[in-house]
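1. sequence plus predicted model, see below.
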Amino acid sequence: MLDQQALRVRRLDHVLLAMAAGGEAEARKFYQGILGIPEAVKPLELAPRGGLWLEDGELKVHLGVEQNSAQARELF
């Protein structure tokens, strides 16, 4: 079992990451379920592009869909 406090992000301003189309459910499992970052509502003009915005105060992680995204290899 993972220690939620050990995984808590302490400080991060803004990060924009690429994700594969249709990966929102998996992203929610990780960013909300494991890291505990709540989902934010994307602006209406950006919502049709897919992706996911997660924000908690100054912490902002935005995931944008990249059509030709290749899954990264695990490093551990």
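-> Nice, thanks for sending it over. Values in this document were obtained by computation on a predicted structure and should not be read as measured data.

2. can we go C-alpha only for contacts and neighbour counts from here?
-> Will do.

3. once you drop chain neighbours, what's closest to L17?
-> Using Cα to Cα, 6 or more residues apart in numbering and skipping residues adjacent in sequence, the residue nearest L17 is L63, 4.8 Å away.

4. alright, now check it against this:
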Amino acid sequence: MSTETLRHTLAYIRSLNPRPGLAFEQKAPHYIKPDAVIRKEHGDFVLMMMDAYLPKVVVNEEYSNTAPIYLRI
């Protein structure tokens, strides 16, 4: 193969789309986020809950004051 042919071939390869499937699907990828992660730290296994992905729950203060004492936060 000549140097010129190699140069044209490399130029053609570089012009190709590395993700041709994106032309058919426009949605962003949906990544699954784990609820928990297990890591090994200092020889022990540690379970870490990934609560950053959980929704924040807020109780209305007026409702909380009317709830029975055992239900109060």
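-> Sure thing, it's come through. Note that this is a predicted model, so its numbers are computed, not measured.

5. can you give me the TM-score here?
-> TM-score for the superposed chains, counting by TM-score structural alignment, normalised by the length of structure 2: 0.16, backed by 23 aligned residues with a Cα RMSD of 3.6 Å.

6. distance check, the residue nearest to L17 of structure 1 against M19 of structure 1.
-> Note on L63 of structure 1: its distance to M19 of structure 1, by Cα to Cα, to the nearest Å, is 6 Å.

7. helix or strand: which one has R39 of structure 2?
-> Per DSSP states H and E, R39 of structure 2 falls inside strand 36-41.

8. check which residues of that strand are buried.
-> Judged by neighbour count (16 or more other Cα atoms under 10 Å), strand 36-41 of structure 2 contains no buried residues.

9. which is the next helix or strand following it?
-> Toward the C-terminus, strand 36-41 of structure 2 is succeeded by strand 44-49 as the next helix or strand (DSSP H and E).

10. ok, H8 of structure 2 to S15 of structure 2 distance?
-> According to Cα to Cα, H8 of structure 2 and S15 of structure 2 sit 11 Å apart.
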